[in-house]
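Student: coordinates only, sequence not included:
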């Protein structure tokens, strides 16, 4: 006797998008067995008892024959439980118990509880956002997602399997975009800083505006970590273009570390004992590291001098390329890494070098401590901000609301400028002859090519901070003063 066959379609989320999964059902006379084929995980194989109980609780009969479920393509590892509903509906179609008729191009998503209720957490939403549906596609979803923001399409919402006994209506949703979470509450309303700390915060804001890699170096207790955390609450809001590119073009950030909604820009602060792989990514399967999870925000490396030298050196390529290529035996991935690297460290092992306290470190010991930061790594650091202890009083009041608004206005001005036709390909374009003029005027011949490029980029960012469409001489001079302030560190390294 020929087996009873049926086929339905579901979705599976992987790093390159939401790919269709064909759920093939075959039922034949034989022992009451349930075979789940197609590279299904052990957790998925538990669904057979769940599906049987859900079908019987909903008034349907579960066939006491040999049931074979094949999930194609078989080379994809299936780990989620969102195929429960598709398998159950496939069994109902194969046994002729399905009295309903769905449109041809129907995609089924949802898991089942033992009482037959159709479940679906918000983890289902990426499957919808990363799949381009056609006008003829219809998606069956759990009823709990009816109130969520979902992309435009045709949907049928099911509360339980028993709803399949009644005619279903197709609901159409209007076009919408990836949801944005409201800005979080202020973490600090105002703060009193010294003149040095105020100047450092100003430079950090400019660095955040242009995502220039920065190093804070100074004695313990001078506010390096405090300023970094203050900066995290000043970061500007996401733009629609960034949302599309970061969350729709880079699925790894959704799969490993972020929800679908876009809220505050990330501020990642790994401990200094973290490994090279946790920083830049890797493993089997390949997973993104901290530098990828900080996409669009800040990767803060506190106590940079205590990080393993190999971990620090692994950041050199992504700092330059704004992305990282990871190749393993079982595959390769290109992960995003467009973030601001912000490091903080002491000037010596005891931390008292340059302060009024006695430093017990020898010159050789200081050199050994600072040489964890190699010359090529430091060459990629655009700004070095020094914070050494002094007798300054904290009398400068900084209001978070004012600083955040200033950074937001500058960021919007920068986005509008870069959106213009002349800046699309070279957002940091600066006339070379003007740069050469200033190099000759101030006898600047010790900058590497990368430092000269950083100077150009920083000058453009300073102009954006001042809402200037043209780079003026004062912007060049201010950028030069900022970028050359860390030249003393090269003497040790």
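Tutor: Yes, it's here. Predicted model, so just to flag it, every value in this text is computed and none were measured.
Student: Could you use CA atoms for every contact and neighbour count after this?
Tutor: OK.
Student: I'd guessed residue 215 sits against residue 342; true?
Tutor: Yes - contact status for residue 215 versus residue 342: in contact at 5.8 Å, counting by CA atoms under 8 Å.
Student: sec struct for residue 401, please.
Tutor: helix (DSSP: H, G, I helix; E, B strand; the rest coil).
Student: Could I get the full set of helices for the stretch 251-400 of the chain?
Tutor: 251-255, 276-280, 290-293, 309-313, 316-321, 363-370, 375-379, 400-419 (DSSP state H, counting those that start in this stretch).
Student: list the helices and strands the third one packs on?
Tutor: What that stands for is helix 290-293. When contacts are defined as 3 or more CA pairs under 8 Å, 6 or more residues apart in numbering; DSSP states H and E, helix 290-293 packs onto helix 276-280, strand 331-336.
Student: if we can go back for a sec, can I get the helices of the stretch 251-400 of the chain in TSV including distance to residue 58?
Tutor: Formatted as TSV, the helices of the stretch 251-400 of the chain follow (distance: least, CA to CA, whole Å):
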stretch	distance to residue 58
helix 251-255	33
helix 276-280	46
helix 290-293	43
helix 309-313	55
helix 316-321	54
helix 363-370	69
helix 375-379	63
helix 400-419	54
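Student: which one is residue 45 nearest to, not counting chain neighbours?
Tutor: Leaving aside its sequence neighbours, residue 45 sits nearest to residue 36 (CA to CA, 6 or more residues apart in numbering; 6.5 Å).
Student: and the comparison structure, right after this:
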């Protein structure tokens, strides 16, 4: 006779069903776990023994074999304990075996038989609901599992589950955790001066564009980036579910508390490739995935390892991070908005005493740490001028985060309606992710704008990617104005935010900037 209980193995944020099969046979007493378990799964034998002993139950003096099927799928983690324990209890006749057929179980056992907090409960609850199963999980994770909408039994320990299945004491279903209220956050009104940088920030927020601020220390680059989340609309229901699944696997959900505020991740420049993109022994999600549907802010950009920065190129294009292993590939969603800040050179490049004394070579060497293909994925590049004492004495700006957020929301509503039929797991309803057919349909400039773009493409040596990104930024600028078509002045402003390729003569960039400024003024 074999008793079965369903549990789950995690591949990225996807919960794959695992059939826990327990068989007891005659022979020398033994307890074996097979089915490609890692060390944590193999140690479940001792945790189950100790939990049973604390309840006054003795393991049967038989040969116990636990098979985790499919056997070729790697099993990692301690959350298999509960399913193994329930299957053995059913074989011992402590709980009715037929009742376990409609349940899936996930949870780590303590030595006293209680259930500890477990990662990945939300994806497991969603997978159980899709399989028409109820989920048994630790009590501390019940509020998180309840968000999936299916049946959930959140138990404090094994004794509570035994009483529940034998009818002595029924466990009430848990309620979903709280939905955190959105905090106001820092206000854009705190930034004095830098009106051009605020404009660039507004365009980036409206279209979901990647943004790079370059300027001397103290020019407000980090202040501006930290105020970007306040300009963005809250997560939609679909986005909230995707973000929460990643946070559940990473162990960032506290008591099932969800938030509609978009993620803002700011890793230190010493972060490794595995920390940024994902990986490690158990292929955990990296910062790019934790920033899914939110913002990844990289301060002091050139101080990051060149290899680490270049590893972002694929997630920026594909919207997912792939962690390759010898026997499998783990995929995590990573559709994020990149915002970065850097000094023009190692010396800082500020005015007065902070000015660079090594000449233009210092800036060239410092900025050469960023590869051309990486910079080609930056939609908006803005040089932030130094903030003077006069700027700091100016009165508080009349326009703050709330006023800019309203314009951003209107522009996002236009884009959401425009791309309602093409939204997918790797495509957000924003101009930055517009597919090529939609870009040609909705972002084609007028005759004057097309002529300006052709001229600038030759002078700036725009790549095909750079050409399309200029159009996307121009479409966002038009959306902020409520314009139905992309005109010359929109293209001109979008060109002014393009990064100058290394080795390009300053005169070429100046000519384009002057043309853009004249068109924008007109």
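Tutor: Cool, the structure landed. Nothing here was measured: the structure is a model prediction, and the numbers come from that model.
Student: what's the TM-score for these two chains?
Tutor: Once superposed, chain against chain, the TM-score is 0.82 (TM-score structural alignment, normalised by the length of the first structure); 480 aligned residues with a CA RMSD of 3.8 Å.
Student: Of the helices of the stretch 251-400 of the first structure, which stretch is the most buried?
Tutor: Mean neighbours per residue, mean count of other CA atoms under 10 Å, is largest over the helices of the stretch 251-400 of the first structure for helix 290-293, with a mean of 28.
Student: how much does that one stray from the second structure?
Tutor: Helix 290-293 of the first structure, aligned to the second structure and superposed, deviates on average by 2.9 Å (mean CA distance after the TM-score superposition for the first structure).
Student: matching residues in the second structure for that helix?
Tutor: Under TM-score structural alignment, helix 290-293 of the first structure corresponds to residues 287-290 of the second structure.
Student: likewise stretch 63-83 of the first structure?
Tutor: Using TM-score structural alignment, stretch 63-83 of the first structure pairs with 60-80 in the second structure.
Student: follow-up on the earlier one: just give me the neighbour total for the residue nearest to residue 45 of the first structure.
Tutor: Look at residue 36 of the first structure: counted by other CA atoms under 10 Å, it has 20 neighbours.
Student: Can you classify it by secondary structure?
Tutor: Under three-state DSSP, residue 36 of the first structure comes out as strand.
Student: Would you agree residue 512 of the second structure is in contact with residue 498?
Tutor: No - Residue 512 of the second structure is not in contact with residue 498 according to CA under 8 Å; the separation is 10.1 Å.
Student: Neighbour count: those two, which is higher?
Tutor: Neighbours were tallied for residue 512 of the second structure and for residue 498 using other CA under 10 Å; the higher tally belongs to residue 498 (24 against 21).
Student: how many other residues sit next to residue 380 of the first structure?
Tutor: Neighbour count of residue 380 of the first structure, defined by other CA under 10 Å: 20.
Student: Need the counterpart of it in the second structure.
Tutor: Counting by TM-score structural alignment, residue 380 of the first structure corresponds to residue 377 in the second structure.
Student: What of residue 446 of the first structure?
Tutor: Match for residue 446 of the first structure (TM-score structural alignment): residue 459.
Student: list the contacts for its match?
Tutor: Residue 459 of the second structure makes contact with 508, 509, 512, according to CA atoms under 8 Å, 6 or more residues apart in numbering.
Student: Ok, residue 220 of the second structure next?
Tutor: Contact analysis of residue 220 of the second structure by CA under 8 Å, 6+ apart lists 191, 194, 384, 387.
Student: Most neighbours out of the residues you listed, which is it?
Tutor: residue 384 (24 neighbours).
Student: That one: what's it in contact with?
Tutor: 194, 197, 213, 214, 215, 216, 219, 220, 221.
Student: tell me which of those is nearest to residue 313 of the second structure?
Tutor: Minimum distance to residue 313 of the second structure across these is 18.6 Å, recorded for residue 213 (CA to CA).
Student: give me the number of residues near that closest one?
Tutor: 27.
Student: again, but for residue 164 of the second structure
Tutor: 17.
Student: That one: which element?
Tutor: Element membership of residue 164 of the second structure, judged by DSSP states H and E, is helix 158-165.
Student: neighbouring contacts of that helix?
Tutor: For helix 158-165 of the second structure, contacts defined as CA under 8 Å, 6+ apart pick out 55, 94, 95, 96, 99, 113, 114, 115, 155, 169, 170, 171.
Student: let's go with 10 Å and repeat that
Tutor: Outside helix 158-165 of the second structure, the residues that touch it by CA atoms under 10 Å, 6 or more residues apart in numbering are 51-52, 55, 82, 85-86, 89, 94-97, 99-100, 109-110, 112-115, 136, 138, 153-155, 166-172.
Student: if we can go back for a sec, which of the contacts of residue 459 of the second structure fall in helices?
Tutor: With helices identified by DSSP state H, the entries of the contacts of residue 459 of the second structure that belong to them are 508, 509, 512.
Student: how far away is the last one from residue 232 of the second structure?
Tutor: Counting by CA to CA, to the nearest Å, the gap between residue 512 of the second structure and residue 232 of the second structure amounts to 31 Å.
Student: Onto which residues of the first structure does the longest strand belonging to the second structure map?
Tutor: Counting residues, the longest strand found in the second structure (DSSP state E) is strand 14-25. Counting by TM-score structural alignment, strand 14-25 of the second structure lines up with residues 17-28 of the first structure.
Student: average distance between the matching stretch and the second structure?
Tutor: Compared with the second structure, stretch 17-28 of the first structure is 2.3 Å away on average (mean CA distance after the TM-score superposition for the first structure).
Student: How far off centre is that stretch?
Tutor: Here the centre of stretch 17-28 of the first structure is set off from its chain's centre by 31 Å, with CA atoms, centre = their mean, to the nearest Å.
Student: Now do the helices in the stretch 1-150 of the second structure.
Tutor: Under DSSP H, counting those that start in this stretch, the stretch 1-150 of the second structure gives helices at 39-42, 44-54, 81-92, 121-130, 142-145.
Student: Next, format those helices as JSON lines and append distance to residue 444 of the second structure and mean neighbour count.
Tutor: Shown next, in JSON lines, are the helices of the stretch 1-150 of the second structure (distance: least, CA to CA, whole Å; neighbours: other CA atoms under 10 Å):
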{"stretch": "helix 39-42", "distance to residue 444 of the second structure": "57", "mean neighbour count": "16"}
{"stretch": "helix 44-54", "distance to residue 444 of the second structure": "61", "mean neighbour count": "19"}
{"stretch": "helix 81-92", "distance to residue 444 of the second structure": "58", "mean neighbour count": "24"}
{"stretch": "helix 121-130", "distance to residue 444 of the second structure": "42", "mean neighbour count": "25"}
{"stretch": "helix 142-145", "distance to residue 444 of the second structure": "46", "mean neighbour count": "28"}
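Student: Export these as a markdown table, with columns for distance to residue 477 of the second structure.
Tutor: Output for those, formatted as a markdown table (distance: least, CA to CA, whole Å):
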| stretch | distance to residue 477 of the second structure |
| --- | --- |
| helix 39-42 | 53 |
| helix 44-54 | 58 |
| helix 81-92 | 55 |
| helix 121-130 | 38 |
| helix 142-145 | 40 |
